[in-house]
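Enquirer: sequence and computational prediction follow.
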Amino acid sequence: MNFWETITGSDLTREWKAFEARAQALPADHRAAWERITGHLSLYSDFTGRNLMPILDGALGLLEETAADGQSVHDVLGDDIEGFCAALAGEERGRGYRDRWRRQLNRNVARKLKQLGG
């Protein structure tokens, strides 16, 4: 990856297109699970989304293997895809921008309330 690719994000676009091409080869139920996984994992993204690429690659690989083995999505992921994504992202490491903004807002409000109270 060169400097220009890093700045423009063209490497991410190329990688995302490769993910989508792989996902199109999945059966319909696995493809639907992929869509849900990408939606839930986006909450754990950093500003660029680079931190999610290895996680997404692993999740898609899991879906590809289970589809090849003839396993259903429910057997592999269960009912809680959101929990599966949280486990993949790693609870503490995978905190997203929303969590950081929420903590910052809470700190600022607490500081202002302390100033008003005395």
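Expert: Now that the structure is in, tell me what you want to look at.
Enquirer: use CA for all of it now, contacts and neighbours both
Expert: Fine.
Enquirer: so for stretch 8-17, what gets flagged as buried?
Expert: Of the residues in stretch 8-17, those buried under the neighbour-count criterion (16 or more other Cα atoms under 10 Å) are 11-12.
Enquirer: likewise stretch 54-62?
Expert: In terms of neighbour count (16+ other Cα under 10 Å), stretch 54-62 has its buried residues at 55-56, 59-60.
Enquirer: just give the closest residue to the residue nearest in space to the middle of the chain, not the sequence neighbours.
Expert: Most central in the chain under Cα atoms, centre = their mean is residue 41, positioned 2.1 Å from the mean C-alpha point. Nearest-residue entry for residue 41: residue 85, 5.8 Å, with adjacent residues in sequence omitted and distances by Cα to Cα, 6 or more residues apart in numbering.
Enquirer: ok, second structure coming up, stack it against the first:
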Amino acid sequence: MHLKQIIEEKRAWRAHMARVKALPEDYQLVYREIQKYIFKAGPVEPNASIDLLAEIVQLFWEGAAAGRTVLEVTGDDVAAFCDALID
């Protein structure tokens, strides 16, 4: 991996996390738990996990914009929500 690629990936990750931090607090809390779960039980390739997390953030943004609670977006069983996304 080249230094330039590493720097670009770090920039992308920081931008991703800035989007997470701009979400409502309840969405941030659930995102952090999902992130832990995905990194432990998710796709083997790191880029696949990051892509999945980016999709979740987009889904959360849409839910927050629509005035829905985070559990209305994920359902009451957040682990089942994650498993469905991984499959």
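Expert: That came through fine. What you see is a predicted model, and the numbers here were worked out from it, not measured in a lab.
Enquirer: and the TM-score between these chains?
Expert: Here the superposed chains carry a TM-score of 0.84, computed using TM-score structural alignment, normalised by the length of structure 2; 86 aligned residues with a Cα RMSD of 1.9 Å.
Enquirer: returning to what we had before: out of the buried residues of stretch 54-62 of structure 1, who's nearest residue 104 of structure 1?
Expert: Residue 104 of structure 1 lies nearest to residue 55 out of those, by Cα to Cα, at 26.5 Å.
Enquirer: all helices of structure 1, in order?
Expert: 3-8, 10-24, 28-41, 53-69, 73-77, 81-89, 97-117 (DSSP state H).
Enquirer: residues in structure 2 aligned with the third one?
Expert: Counting by TM-score structural alignment, helix 28-41 of structure 1 falls onto residues 25-38 of structure 2.
Enquirer: now do the buried residues in the matching stretch.
Expert: Neighbour-count burial for stretch 25-38 of structure 2 flags 27-28, 31, 34-35, 38 (criterion: 16+ other Cα under 10 Å).
Enquirer: now do that stretch: everything it contacts.
Expert: 20-21, 49, 53, 56-57, 60, 69-70, 78-79, 82 (Cα atoms under 8 Å, 6 or more residues apart in numbering).
Enquirer: how about residue 73 of structure 1, nearest residue that isn't a chain neighbour?
Expert: Once flanking residues are discounted, residue 73 of structure 1 sits nearest to residue 30: 6.0 Å by Cα to Cα, 6+ apart.
Enquirer: for that neighbour, give its distance to residue 52 of structure 1.
Expert: According to Cα to Cα, to the nearest Å, residue 30 of structure 1 and residue 52 of structure 1 sit 19 Å apart.
Enquirer: got it, and residue 20 of structure 1?
Expert: The gap separating residue 20 of structure 1 from residue 52 of structure 1 is 15 Å, by Cα to Cα.
Enquirer: which of the two has more residues huddled nearby?
Expert: Each of residue 20 of structure 1 and residue 52 has its neighbours counted (other Cα atoms under 10 Å); residue 52 has more, 19 against 14.
Enquirer: contacts only, for that one.
Expert: Residues in contact with residue 52 of structure 1 (Cα under 8 Å, 6+ apart) are 41-42, 44-45, 89.
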